[in-house]
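> build me a structure from this.
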Amino acid sequence: MWLTMRIRPVIASVAALILLCSCGGTETSTADSIDPSKLDSGNYPTAPVDVETLRTATSGELREALNIATNTPIPFEYDPRFGYGSFDGRKQFVTTETPPEFVDSGIGSRQFTKEIAGLVAGWYVLGYRRELPDLGRGIETYTLRFETPEFARLAAQKLTAGSPGSPIRIDGHPDAISKTTPLEPFHSATVRALLPHEDMLLYIQVSDSVSRPFDPVDSAAIAKRFLDAQVDRLKSYKRTPLAEIRNLPMDVDGMLSRTLPDSEPNSRTAVYPVRAAISMAKEPLAFGPAYTDAGVDYIVSRGGAFVYRARDEAAADRLSNAFDKKNKDDSGLLPADPPPNLPTAQCYSMDPNAKVTKNTPPSCRIVVGRYVARIGGANLQDTYQRTAAQYKLLVGAN
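Predicted structure coming up:
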């Protein structure tokens, strides 16, 4: 599950929004019978907030990173064998506050902005052959924007200067700097490629910890398909002028202001385009079709809630049902009564007899017009109050 049981920012990762799978049936009561004034929302805010009060020094860079994410290929799109994604909740946006990590180059995230000049923003994607990453090949990609093409070119040179491996050719990309390393004890075999493209730097690493003997040819072919797909997608990337990035608006159509707030400032706070959310999922290939069918365009993760905007009310109902169908038998949840005076909510509490090691907090799911919201809390009563507050916030959003 995606919720932390201690009341600090309850959200561990936007990626987890696609991992959460509830159980239960469809709602049987309609919103027309609900009187918001009778809902107990405790001390949680129920009026939209001024999201500009949430702005941090890199909020604009995060918005630009999400623009890049919208124009970044997801591994299953260029190789359907890689149907699994992020598994550890790591951040996938790149800003000057959260720079990239190139371990083999000797330049970690803490040193990146000191060693590499001109970083603007970027996006990081993971893809795997198997649900357990160590059982098959893995893909890591970075799509990074720099201030100028020269900065991108110099970054590629510096990141490969001290990296191990022998040269390998990537068909169709003579300007790519690419290397391969063999399979060794405690180290996966790899094929890595860095390609400066205009003011962007494109990176892929295909790692293989299982193939014996290791043949780099197929991994090099995967690298080619990524570079082909990424270069093509960047044709649609509309760069925000550098001077305007810092002041990019944080909200989209009021979605952020109508989602439960975090208890403290959070560098992840943003409205996430659906492609960014899919690329952060543990099972992107499984959830992409459900989002497409429902016409989901944006998702917000804040304050223990995920809010999804679908095409219309019927599409929101289908998305809610899709979450039901994706439920795991070992989720560790049992159906629970809905909050008082909110019969349309589907709620779940922890199963004390479940043989699971993962955290499975109480949660509720509501549909309000074209919006689907999933809310969790420290306990069932807290979850009820959060759900009531989130309902009140969304009532005026349609």
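> drop to CA atoms for contacts and neighbour counts, all remaining ones
Fine.
> nearest residue to Pro182 in space, please, no chain neighbours.
Ala189 (4.6 Å; C-alpha to C-alpha, 6 or more residues apart in numbering).
> quick one: the strands in the stretch 251-398 of the chain, in order.
According to DSSP state E, counting those that start in this stretch, the stretch 251-398 of the chain carries its strands in the segments 271-273, 298-302, 305-309, 333-336, 346-350, 363-368, 371-376.
> list the buried ones in the shortest one?
In terms of neighbour count (16 or more other C-alpha atoms under 10 Å), strand 271-273 has its buried residues at Val271, Tyr272, Pro273.
> please name the nearest non-neighbouring residue to the first one.
For Val271, the nearest residue in space outside its immediate sequence neighbours is Val300; the separation is 5.0 Å by C-alpha to C-alpha, 6+ apart.
> give me the number of residues near that neighbour?
The local packing of Val300 (other C-alpha atoms under 10 Å) involves 28 other residues.
> what's the answer for Gly162, then?
Residues near Gly162, counting by other C-alpha under 10 Å, number 12.
> with the one 4 residues further on instead?
For Ser166, the tally of surrounding residues (other C-alpha under 10 Å) stands at 11.
> here's the other one to compare against:
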Amino acid sequence: MFSRKTRLSVCIASIVTALSVAGCGSTVAGSSIPAELDVRKLDVGSYSTTPLDMRYTYQNDLSGGLKLAVMRLSDNVVTGMDIDPRFKYSTGSVPFVDAAKATTVLADVTKPVLERNKMMFGFASGSVDKEPDKSGKKVDGQSFTTVAVMQFPDEAIAKQAATEIEDADFAVAADKNEKIALPGYPDAHTHWRPGVATIGSVMAKGSYVISLYLSHTTPDLAALKDLAEKSYAAQVPRLDALEPLTAEEVLFLENDPDGMLRRTFNPNAMGLPDPGKQGSYTMQGFLHQVANTAHWKQTLTDVGLDRFSLSYAGSFSTSMLFRTRDADAARRLASTILDGVYPGVADAPAALPDAKCGEGKSTDDIERKRFRCVVTYREYTATVEADQLRDAHQRAAAQYALLANSQ
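Here you go, the predicted structure:
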């Protein structure tokens, strides 16, 4: 079966982490419109309120292009809930652009196969049906899904790669594994080990290869086959709608196609693409980055979220921006973002309309800042975080001014 030696990395309990205090630039003179405050008067400290694209220019190259390709792919890879609503919790995701990283999800023996067939990039996502314990470890009676999607140079190579991945994985325990067929997907290469409650399957779809590693509570072959077919049924249509990229197209992907990153608080103007740290996603891409998939899918569907971005500024800090249906939806989203992770009462910056701040639970996690503040501007909801409340207020003010200056 596919390797389980490395568990998919677990995201934090609510959303990703916070922004650093290091800033640059100064407040850019902006203009207010009727019914809006004058952002020139806000206390933004030394933080810049200039849109990112006026401070940073992305230089297209292969490294950045592959990372953008991975983020594009993540917007089209299923979560466990897409397969079956009972898989409500994420075990994390793994973006990869080389065979070595891919084998943190696939079996080690597949590495030569991926290299020989020139795998371009891929993305894997895992889910479970019972919430992991506080340390992120599995609990008794837990079933899981792991779906990995990889792109290869063309359809013929993808088909060959799928066959070789299965052959290499099956051969690890050829005397114990048993090949099986999926009636709905005759092109899929599938096997299991009788008496073990897992199943592995791999199938080419155009220039893509889908790899599945799934489990059931008991070694029930019928249930495992059904779960595999549900996984393909959920994933295949998404790839049908996603045109594969040529090597040249990878080089010319846009870094900020919807103008989200230019509006996201990024004081150091660090704009290089980096999955999970610096990028723009659809709601699907966001859901791969949170632990409670069910909660966030419902929350974001209710507010009509269509785009999410996050930016980093060093020191394990991150800021986030959500684009919702309208201003009312943005305010509703803002009212939920502090729940759970930042439940403590903290003063909000008085000058910002509808701003909220919360204090987090004490933790040894260096990526969890003490305070989070949330601001809204029109259809946007944004978060900033800091270890000092005044710093969090200045960041919140800078983020609000940035949104006003980006219109």
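> name the nearest of the buried residues of strand 271-273 of structure 1 relative to Asp232 of structure 1.
Using C-alpha to C-alpha, Pro273 comes nearest to Asp232 of structure 1 of those, at 19.4 Å.
> counterpart of that closest one over in structure 2?
Matched across to structure 2, Pro273 of structure 1 falls on Thr282, judged by TM-score structural alignment.
> contacts only, for that match.
Applying C-alpha atoms under 8 Å, 6 or more residues apart in numbering to Thr282 of structure 2 gives the contacts Asp75, Asp306, Arg307, Phe308.
> tell me the one of those residues nearest Pro257 of structure 2?
For these, the nearest to Pro257 of structure 2 is Arg307 (10.7 Å; C-alpha to C-alpha).
> ok, now which ones touch that closest one?
Taking C-alpha under 8 Å, 6+ apart, one finds Met260, Ser280, Tyr281, Thr282, Met283, Phe322, Arg323, Thr324 in contact with Arg307 of structure 2.
> need the residues you listed in a markdown table (columns: distance to Val345 of structure 2).
Formatted as a markdown table, these follow (distance: C-alpha to C-alpha, whole Å):
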| residue | distance to Val345 of structure 2 |
| --- | --- |
| Met260 | 29 |
| Ser280 | 30 |
| Tyr281 | 31 |
| Thr282 | 31 |
| Met283 | 29 |
| Phe322 | 23 |
| Arg323 | 26 |
| Thr324 | 26 |
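> can you give me the strands in the stretch 101-250 of structure 2?
Applying DSSP E, counting those that start in this stretch to the stretch 101-250 of structure 2 gives strands spanning 121-128, 144-151, 178-180, 189-192, 198-205, 208-215.
> got TSV for these, with distance to Ala69 of structure 2 too?
Listed next are the strands of the stretch 101-250 of structure 2 as TSV, based on distance: least, C-alpha to C-alpha, whole Å:
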stretch	distance to Ala69 of structure 2
strand 121-128	8
strand 144-151	10
strand 178-180	33
strand 189-192	26
strand 198-205	17
strand 208-215	13
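> relative to Thr299 of structure 2, which of those strands is closest?
Closest to Thr299 of structure 2 of the strands of the stretch 101-250 of structure 2, according to C-alpha to C-alpha: strand 121-128, at 18.5 Å.
> buried set for the closest one?
Phe121, Gly122, Phe123, Ala124, Ser125, Gly126, Ser127, Val128.
> re earlier: between the strands of the stretch 101-250 of structure 2, which one is nearest to Asn292 of structure 2?
Of all the strands of the stretch 101-250 of structure 2, strand 121-128 comes closest under C-alpha to C-alpha, at 9.7 Å.
> how many neighbours does the alignment partner in structure 2 of Leu66 of structure 1 have?
Alignment note (TM-score structural alignment): Leu66 of structure 1 maps to Met71 of structure 2. Met71 of structure 2 has 23 neighbouring residues, counting by other C-alpha under 10 Å.
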